[in-house]
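In: predicted structure and sequence below. I'll ask about it afterward.
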Amino acid sequence: MTRAAESIGIGQPAMSSALARLRRLFDDPLLVRHGRVLELTPMGQALLEPVHDILAGLEHLLTITPAFDPDNDTRSFTIAASDYVTLVLLRPLLEELYRKAPGIRVNVVPVNLATPVAIERAQIDLAVVPRQTMTSRMPHIQHRELFTEEYVPVVWKENREIGDVLDREAIERLSYVRYHDDNSAPALIDAQLAALGIEPRVALTTLSFALVPLLLPGTQFLGFVQRRLLRQTHLRRDLRILTTPIPIDPIVEHMYWHPVMHSDPAHHWLRERIAALASNI
């Protein structure tokens, strides 16, 4: 109780009085002693998430201004995105910010299993992730579809172990370059292959989507790559795109944000810039 009081700048007696008022309000002890520590009751646990959302909204309220001038205002935004999204979407955004909003700063953080929770708690401004990987079931979370992408199988142009068609046998025979991160869900392509009962022979694992096409030249490896990554000239020159009869669902990238940020003029301006860029990539 003493440390909790110190963390918000009040005395221990005031904290004890506040806890007593909350206990009367909710008709629940909220905290009960277990040995030398206090533990939350089920009611106390149930209050954690809604109280966190309320505090996040109040904190955000203090940063909202009645208007936003991109030429002069300063603001820092945190966006969760994969390295693939950073390259194809956020890099053009940074170019636009440099020209039109020089005071705006963007902090890109990696997508991981905690990203949906970070959106639910307004701990980040935006997340750009595939619809298929957004695990949050909170109905109030705002979202907007940005673009659709597809995985294509690729090999080095000099690969002699396969022709132009990739079938099930070839996937399981060729050495496979896989994206994998213990802190994230499996790549959508790997989840789809697993659902079809296809087990590639993994030869190399990388933490980066964007590295997969760079690791293929000079090898007999196979990789699945987002098509937009192949628009870079040197990659098109070094790689060969295969066709496949295996059904592979497209990736649908969405932008997600907490509703407390929905009406913020600066946040709205940034969302519109991202959506406009996504329509032209």
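Out: On my side now, so go ahead. Please read all numbers here as calculations on a predicted model, not as lab measurements.
In: going forward, measure contacts between C-alpha atoms and count neighbours the same way
Out: Will do.
In: and the gap between Ala266 and Ala122?
Out: Distance, Ala266 to Ala122, by C-alpha to C-alpha, to the nearest Å: 15 Å.
In: same check, this time on Ile241
Out: 40 Å.
In: neighbour count winner among these two?
Out: More crowded of Ile241 and Ala122, by other C-alpha atoms under 10 Å: Ala122, with 24 against 20.
In: enumerate every residue touching the more buried one.
Out: Residues counted as contacts of Ala122 (C-alpha atoms under 8 Å, 6 or more residues apart in numbering) are 53, 56-57, 257-258, 260.
In: just these: which are in strands?
Out: Trp257 (DSSP state E).
In: where do the strands of the chain begin and end?
Out: Using DSSP E, strands in the chain cover 31-34, 37-40, 75-81, 104-109, 126-130, 142-149, 151-156, 175-179, 201-206, 222-226, 239-241, 251-257.
In: for the ones you listed, which one sits closest to Ala187?
Out: Set against Ala187 and scored by C-alpha to C-alpha, the strands of the chain come closest in strand 175-179, at 6.5 Å.
In: and the closest one, what other elements does it pack with?
Out: strand 201-206, helix 212-215, strand 222-226 (3 or more C-alpha pairs under 8 Å, 6 or more residues apart in numbering; DSSP states H and E).
In: which one of these is the most hemmed in?
Out: strand 222-226 (a mean of 24; mean count of other C-alpha atoms under 10 Å).
In: ok, and what's touching that one?
Out: 149-155, 171, 174-178, 189, 209, 212-213, 216.
In: would you mind getting the angle between it and strand 251-257?
Out: For strand 222-226 against strand 251-257, the angle by axes from the mean of the first three to the mean of the last three C-alpha atoms, to 10 degrees is 50 degrees.
In: and the comparison structure, right after this:
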Amino acid sequence: MNISTFDLNLLRVLDALLRERNVSRAAEHLALSQPAVSNALGRLRDLLDDPLLVRVGRAMQPTPRALELEAPIRAALRQIEESLSEGSRFDPARSRQRFTIALTDYAEMLLMPRLLARLAELAPGIRIDVRHLSPRLPAEALEKGEIDLALGRFEALPPRFVGRRWMSETLQLVARRDHPQLREGLSLDGFLRLRHLWVHGGQTRGMVEQWLGEHGLSREIVYTTPNYLQAAHIAAGGDLVAVLPTRLARYFAGLLPLKLFDLPFELGPFHLEIVSLDLRSRDTPLQWLIEQIQALDQA
């Protein structure tokens, strides 16, 4: 294909169609008429020799070729936009940006009250949307621009992403205060005999399982949940125990009938990162937001 004869405006139309999966909504997003968007889609189909979006019932579904193009086209459009706006100064106080962040309920509780207070003072027009962090890095959503940042513990990042240190944390075991198996404290044998609930916290394998596996040991996990906050309430109301981040464990020990125990083996701290797409390293508003998040744990 000869790029010199390709109408680059068509890429904006394709991006909108892939976001909306609907001609009318894409037209509204682009401030164009519906016939204009339909005509652009017809031209794209001819140029790329692919139907791109096909009607399935009432919805339009992208073809494999369209899905293959979605992330690189969106990244290219974003890079062009950032390059063209480099000369315009980002003013947090006047910004109306909207950011989407993926994180666990624990990280949300730890971060958002302080971040929202900071934004209310410095950038009251900025809006934050939160998505729950799945057990894996939401790479596709980050590449498509559906998520701006992911905050969590990630084993290894693909080269196209950048991770910045957010905070460090340790783990403790929480159990109800009168737990019958913990009257004499917590030993390794006692830990293994307990019935556990596990909070995956955006992970497919936790630090405890990794340590136990390396030492040929295992524990009985009878309940798994993605929710840290619910885990504390379950532990307080029954005989299941949970290994939770220390800050969260201490917080709930002040609210619920819980007792905290140091783990009977050495794990050391773990680190939470702020992850974004490397292509957005020159996105001034996003970098400003990252700096605000990092500053909260340095104050």
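Out: Now that the structure is in, tell me what you want to look at. Bear in mind the structure is a predicted one, so any value in this text is a computation, not a measurement.
In: thinking again about what came up before, for Val85 of structure 1, which of the helices and strands packed on strand 175-179 of structure 1 is the nearest?
Out: Closest to Val85 of structure 1 of those is strand 222-226 (C-alpha to C-alpha; 10.1 Å).
In: so how far is that closest one off the chain centroid?
Out: Relative to its chain's centre, strand 222-226 of structure 1 lies at 20 Å (C-alpha atoms, centre = their mean, to the nearest Å).
In: what residues are up against Ile248 of structure 1?
Out: 151, 189, 192.
In: look up how far Gln226 of structure 1 lies from the last one.
Out: Separation of Gln192 of structure 1 from Gln226 of structure 1 (C-alpha to C-alpha) stands at 15 Å.
In: quick one, what contacts Ser134 of structure 2?
Out: Contact partners of Ser134 of structure 2, counting by C-alpha under 8 Å, 6+ apart, are 201-203.
In: before we move on, back to that, adding distance to Leu47 of structure 1, write the strands of structure 1 out as TSV.
Out: Shown next, in TSV, are these (distance: least, C-alpha to C-alpha, whole Å):
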stretch	distance to Leu47 of structure 1
strand 31-34	12
strand 37-40	10
strand 75-81	26
strand 104-109	28
strand 126-130	25
strand 142-149	22
strand 151-156	42
strand 175-179	38
strand 201-206	40
strand 222-226	42
strand 239-241	52
strand 251-257	22
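In: closest one to Leu87 of structure 1 among these?
Out: strand 75-81 (9.8 Å).
In: just list what the closest one packs against, helices and strands only.
Out: strand 104-109, strand 126-130.
In: what range in structure 2 does that strand sit on?
Out: Strand 75-81 of structure 1 lines up with residues 97-103 of structure 2 when matched by TM-score structural alignment.
In: any figure for the gap between the residue nearest the centre of structure 2 and Ala141 of structure 2?
Out: By C-alpha atoms, centre = their mean, structure 2 has its centre lying nearest to Ala102, at 2.3 Å. According to C-alpha to C-alpha, Ala102 of structure 2 and Ala141 of structure 2 sit 10 Å apart.
In: which residues do the two both contact?
Out: Joint contacts of Ala102 of structure 2 and Ala141 (C-alpha under 8 Å, 6+ apart) are Ile147.
In: what separates whichever helix in structure 1 runs longest from the chain centre, distance-wise?
Out: Counting by DSSP state H, the longest helix found in structure 1 is helix 42-61. Chain-centre distance of helix 42-61 of structure 1: 22 Å, with C-alpha atoms, centre = their mean.
In: buried residues in it?
Out: For helix 42-61 of structure 1, a neighbour-count test (16 or more other C-alpha atoms under 10 Å) marks 44, 53, 56-57 as buried.
In: which one in structure 2 is aligned with Pro265 of structure 1?
Out: Checking TM-score structural alignment: Pro265 of structure 1 goes with Thr284.
In: ok, and the closest non-adjacent residue to that match?
Out: Phe90 (6.9 Å; C-alpha to C-alpha, 6 or more residues apart in numbering).
In: distance of that neighbour from Ala156 of structure 2?
Out: Separation of Phe90 of structure 2 from Ala156 of structure 2 (C-alpha to C-alpha): 32 Å.
In: so which of those two has more stuff around it?
Out: Each of Phe90 of structure 2 and Ala156 has its neighbours counted (other C-alpha under 10 Å); Phe90 has more, 13 against 8.
In: thought the more buried one was touching Leu286?
Out: No - taking contacts as C-alpha atoms under 8 Å, Phe90 of structure 2 lies outside contact range of Leu286: 10.4 Å.
In: just checking, Leu31 of structure 1 touches Pro42?
Out: No - with contact defined as C-alpha under 8 Å, Leu31 of structure 1 does not reach Pro42; the gap is 9.3 Å.
In: sorry, back to before: so can I have TSV of the contacts of Ala122 of structure 1 showing distance to Arg201 of structure 1?
Out: Below are the contacts of Ala122 of structure 1 laid out as TSV (distance: C-alpha to C-alpha, whole Å):
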residue	distance to Arg201 of structure 1
Asp53	45
Ala56	46
Gly57	48
Trp257	38
His258	40
Val260	46
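In: and which of the contacts of Ala122 of structure 1 is nearest Val108 of structure 1?
Out: Using C-alpha to C-alpha, the contacts of Ala122 of structure 1 come closest to Val108 of structure 1 at Trp257, 14.6 Å.
In: could you tell me how many residues sit around the closest one?
Out: The number of residues near Trp257 of structure 1, taken as other C-alpha under 10 Å, comes to 27.
In: who are the contact partners of it?
Out: Counted by C-alpha under 8 Å, 6+ apart, Trp257 of structure 1 has contacts 119, 122, 125-127, 141-143.
In: same check, this time on Glu49 of structure 1
Out: Glu49 of structure 1 sits next to Arg121 when contact means C-alpha under 8 Å, 6+ apart.
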